[in-house]
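J.: prediction below, plus the sequence it came from.
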Amino acid sequence: MATFIPRLAKAQQKVAASDLDAVLISSPAATTYLSGCYLLTQTVIPEREAYVLITREGSISYLVCNIEEKMAREDSWIEDVQTYVEFKEAPATAVAKLLQQKCPNPRRIGLEPRALSAHSYQLLQQALPHCEFVSWDQPIAELMMIKEPDEIAALETAGRVTLAAITKALTEAMPGSSERTVFTAMMTDMMTQGLLPMFNVFTSGPNTLLVHGEPGSRVLQPGDLIRLDVGGRWPSHYLSDMARTAVVGPPSSAQASNYQKLFQAQRETIEAVRPGIPVSELYQVCAQSYARQQIPFTMPHIGHSMGIGLHEYPLIRPGETAVLQPGMVLNIEPFLADTSRGEGYHVEDLVLVTESGYRLLTTPTPELIQLPV
């Protein structure tokens, strides 16, 4: 519980310092961040909304579907847990009523337009016709951007567990294994160590150019490239996200060369990390490395922040004006597409911005991981 109190206090201070009467937080990552309660249904059943309501006076309420009440009361430190009955009342209508109870005659309300459905926004407008709704996407993103020591520790542990599971499953794979067999071993090891799998990209051979391909029954063949991008959720709700590229047996000279070029671009980008520079500068460093090595560069971004949310603010993209600050955690993930060979190469590692530069939270892999033939 103590972990979540400081972040709630920061959110209260942001609301109190604004010209808003209250703020409605509705995105799964931000409500988990503020409440301490992870509700799976917010993601898999998005119409079953949950809200954290913070008023300018400092009151905090947590509104959930009534079937989630037990979990909300057990897992959240927010004492004022309110409920609505699904299908009897729309969650947006219920939160509008709660808002009027906690903040009579509201005039300006902050919310998350990127997370709120058009239908829920219409219901809020109908229930609160005299209110002006203002985007609070950026303030909550900035609040989540700087990680506290316990958040950094969770991300580092989750990342290292993921890397260990990846390495073990690949290097111990039996000849003749299928994509699904190797992937299952990987996920089993992650779960044994406490991570719940969250996404499942695993491709081989001609499928490695499929950016988000899932594991299938294809049997791995000697010389096959393997590309994976996997992650899980740690018990404290923080995520891992890691990409690696491997090969069945010894790599060809072209495969080894491609991987070394990709690894060099990632290394140069990581080494450029330091506080005070624009995030977009990292994108440019990566693009310049590709150009020097004569690699086609088409990526819209080459990484992102991460925490409870998978893609948190900021993304490492052109034009991003956010400045690197100590406590930011970034996944740096360049991708190399060799269309002449029909192969995709991908690496992804977690980096902490420190007072003087950076610290690796996961260890990059300098060579292609080799599976036994």
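T.: It's in. As the structure is a prediction and not an experimental result, all values here were calculated from the model.

J.: CA only for contacts and neighbour counts going forward, please
T.: Fine.

J.: pretty sure Ile270 contacts Asn331?
T.: No: Ile270 is beyond contact range of Asn331, at 9.6 Å (criterion: CA atoms under 8 Å).

J.: show the contacting residues for Lys97.
T.: Residues counted as contacts of Lys97 (CA atoms under 8 Å, 6 or more residues apart in numbering) are Ala127.

J.: for Leu34, see how far away Ala141 is.
T.: Counting by CA to CA, to the nearest Å, the gap from Ala141 to Leu34 is 12 Å.

J.: before we move on, what about Ile332?
T.: From Ile332 to Leu34 the distance is 26 Å (CA to CA).

J.: Leu63 too?
T.: 12 Å.

J.: mutual contacts of the two, please.
T.: By CA under 8 Å, 6+ apart, the residues touching both Leu63 and Leu34 are Val52.

J.: list the buried residues in the lengthiest helix in the chain.
T.: Under DSSP state H, the helix in the chain containing the largest number of residues is helix 149-171. For helix 149-171, the neighbour count (16 or more other CA atoms under 10 Å) marks 151-152, 154-163, 165-167, 169-170 as buried.

J.: show me which of Ile270 and Asn331 is the more surrounded one.
T.: Asn331 (27 against 24; other CA atoms under 10 Å).

J.: where's whichever strand or helix holds the more buried one relative to the chain centroid, distance-wise?
T.: Per DSSP states H and E, Asn331 falls inside strand 329-332. Strand 329-332 has its C-alpha centroid displaced from the chain centroid by 10 Å (CA atoms, centre = their mean, to the nearest Å).

J.: try this one side by side with the last:
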Amino acid sequence: MATEVLPDDRALRTGRRERVLAHMEAHDLDALVLGRGANIRYVTGAGGLLWNAGTHPFFPACVVVRETGSIHLLSTWDEGIPDDIPHENLYPLSWNPANYVKVIRGIPGTATARRVGSDASNPTIAQMLASCFPAAELVDGETALRAARRIKTPEEVTALRHAIGVAETSLAKALAELRPGVTEGELSGALLEAAAAGGVTTPATQEVVWRTSREHRWRLVDDGGRIGAGDLVAFTAGVVADGYIGEVGRTWPVEGGNQQAVESLYRRWDELWALLADACRSGAQASDLLAAYDTAGESLPPMPVARGIGLGFDPPVVTSGLPATAAEERLEPGMVLSVTGYVWQEGVGAVLGREAVLITTEGPELLTTSPLWRP
């Protein structure tokens, strides 16, 4: 397995840059100043510590100039930097904002920029950017980045398929260990070990394996985590492979429960999923995914029913807490959604299934291939 730091494939990063420049033009942005890790990787193709814990203050780590198409990147070394970003376009980290002002003002095209977008800011940075771009109006640049990232290029779909494949292999390894007496922690460990064997050591989700509650629709069971007869065990395998999120969710029953009740619950999930899949149509409102639960007679879950996936989580986010936002969103070809079906029955537990769906003009295409439990 290669251990050197490598940039994203040329075709992958080129397609993304073309989308960014097109949306800069559509949003009338002469320059972009970026500080968010996923946005920087999307534009540059340079890897980094995008998924480490904690928060980070905003600083101008990347500058894109539309007129020239040039990218300037904060980096003190060349390792992992794509060869189409020359060494002279790199600038070092500094604690002195005046140094950033000097660097950015020296970039060709910044002095005459009329509109400059930034994906985040704070009062100090706003003052600094005003000095960097003396003739420009400073605006929200995240809108243009979200518009670019919501539609995946063919190369991005390939990257997502790879990430999903790692997640599904990991899921299969964990399912093979499911039996009465094993703990949630042991199953989670088997899943994460399999992901690491596949070259991925960064999980995309915090919860990996849990027994669904027979007493409460959403609550986790908190009694030591040992799997017992009749439990319905949910697995959410999520990985970050080369920056892209791959996810799959499955629920598996442990022998010893009420077989008839379990089968009935899975039939309810099948009926719900048929409605969710039908809602994943090009041109449909994202709120149709929420309506699918109502049509099926199921309660909306607390987690998002659907969310865009890519280099992190992309638009849209379809959740019961944001119905107006979902009503404003239209599904478009090229969007990739992580869609969740969730049904629960008192005394039995819950069935959670999560699929990655590519929106196409011909209809939804499942990117996940893991089998569902069947009696």
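T.: That came in fine, so what should we check first? No experiment lies behind these values; they were computed from the predicted model shown.

J.: still on that earlier bit, overlap in contacts, Ile270 and Asn331 of the first structure.
T.: Residues touching both Ile270 of the first structure and Asn331 (CA under 8 Å, 6+ apart) are Val351.

J.: now the strands: where do they sit in the stretch 51-200 of the second structure?
T.: Under the criterion DSSP state E, counting those that start in this stretch, the stretch 51-200 of the second structure contains strands at 62-65, 71-74, 90-91, 115-118, 137-140.

J.: could those strands go into CSV alongside distance to Pro97 of the second structure and mean neighbour count?
T.: Shown next, in CSV, are those (distance: least, CA to CA, whole Å; neighbours: other CA atoms under 10 Å):
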stretch, distance to Pro97 of the second structure, mean neighbour count
strand 62-65, 15, 25
strand 71-74, 13, 22
strand 90-91, 13, 20
strand 115-118, 16, 24
strand 137-140, 17, 16
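
J.: out of those, nearest to Leu49 of the second structure?
T.: Ranking those by distance to Leu49 of the second structure, with CA to CA as the measure, places strand 71-74 first at 13.5 Å.

J.: who touches the longest helix of the first structure?
T.: Defining contact as CA under 8 Å, 6+ apart, one finds that helix 149-171 of the first structure is touched by 3, 182-183, 185-187, 189-190, 193, 195, 231-234, 236, 238-242, 246, 307, 329, 350, 352, 361-362, 369-372.

J.: onto which residues of the second structure does it map?
T.: Alignment of helix 149-171 of the first structure against the second structure: residues 154-176, by TM-score structural alignment.

J.: quick one: the helices in the stretch 51-200 of the second structure?
T.: Remark: helices assigned in the stretch 51-200 of the second structure by DSSP state H, counting those that start in this stretch are 97-105, 123-132, 142-150, 154-175, 184-197.

J.: quick one: the last one to helix 154-175, angle?
T.: In other words, helix 184-197 of the second structure. Angle, helix 184-197 of the second structure to helix 154-175, by axes from the mean of the first three to the mean of the last three CA atoms, to 10 degrees: 140 degrees.

J.: and what of the second one?
T.: On the basis of the same axes, to 10 degrees, helix 123-132 of the second structure is oriented at 160 degrees to helix 154-175.

J.: pull out the buried positions in helix 123-132 of the second structure.
T.: 125, 128-129, 131-132.

J.: one more: the third one?
T.: Using 16+ other CA under 10 Å as the burial criterion, the residues of helix 142-150 of the second structure that qualify are 142, 144-150.

J.: map His23 of the second structure across to the first structure for me.
T.: Under the alignment (TM-score structural alignment), His23 of the second structure pairs with Lys14 of the first structure.

J.: how close does the residue nearest to that match when sequence neighbours are not counted get to Ser217 of the first structure?
T.: With CA to CA, 6 or more residues apart in numbering as the criterion, Lys14 of the first structure has its nearest non-adjacent residue at 7.8 Å, and that residue is Pro139. The gap separating Pro139 of the first structure from Ser217 of the first structure is 45 Å, by CA to CA.

J.: please apply the same query to Phe133 of the first structure.
T.: Distance, Phe133 of the first structure to Ser217 of the first structure, using CA to CA: 50 Å.

J.: same question for Cys131 of the first structure.
T.: Remark: distance between Cys131 of the first structure and Ser217 of the first structure (CA to CA) = 55 Å.

J.: look at the two and report which has more neighbours.
T.: Comparing Cys131 of the first structure with Ser217 by other CA under 10 Å, the one with more neighbours is Cys131, at 16 against 10.

J.: I'd say the more buried one and Ile109 touch.
T.: Yes: between Cys131 of the first structure and Ile109 there is a contact under CA under 8 Å: 6.8 Å.

J.: which residues touch Glu343 of the first structure?
T.: Residues near Glu343 of the first structure by CA under 8 Å, 6+ apart: 205-209, 225, 337.

J.: let's see it at 6 Å
T.: With contact set as CA atoms under 6 Å, 6 or more residues apart in numbering, Glu343 of the first structure has these partners: 208-209.

J.: again with Arg10 of the second structure
T.: Applying CA under 6 Å, 6+ apart, no residues contact Arg10 of the second structure.

J.: any idea how far the residue lying closest to Trp77 of the first structure once chain neighbours are set aside lies from Gln12 of the first structure?
T.: With sequence-adjacent residues excluded and distances taken as CA to CA, 6+ apart, Trp77 of the first structure is closest to Met1, at 5.7 Å. Using CA to CA, Met1 of the first structure is found at 17 Å from Gln12 of the first structure.

J.: one more: Glu69 of the first structure?
T.: Glu69 of the first structure is 24 Å from Gln12 of the first structure, by CA to CA.

J.: higher neighbour count, these two?
T.: Gln12 (20 against 17).

J.: that one: helix or strand, and which one exactly?
T.: For Gln12 of the first structure, the host element (DSSP H and E) is helix 5-16.

J.: number of nearby residues for the residue mapped onto Gly185 of the second structure from the first structure?
T.: For Gly185 of the second structure, the aligned residue in the first structure is Arg180 (criterion: TM-score structural alignment). Arg180 of the first structure sits with 17 neighbouring residues when counted by other CA under 10 Å.

J.: translate Ile109 of the first structure into the numbering of the second structure.
T.: In the second structure, Ile109 of the first structure lines up with Val116, judged by TM-score structural alignment.

J.: ok, its match touching Asp28?
T.: No: judged on CA atoms under 6 Å, Val116 of the second structure makes no contact with Asp28 at a distance of 8.8 Å.

J.: next, the mean deviation of the helix holding Gln12 of the first structure compared to the second structure.
T.: In the superposition against the second structure, helix 5-16 of the first structure averages 2.5 Å from its aligned positions (mean CA distance after the TM-score superposition for the first structure).
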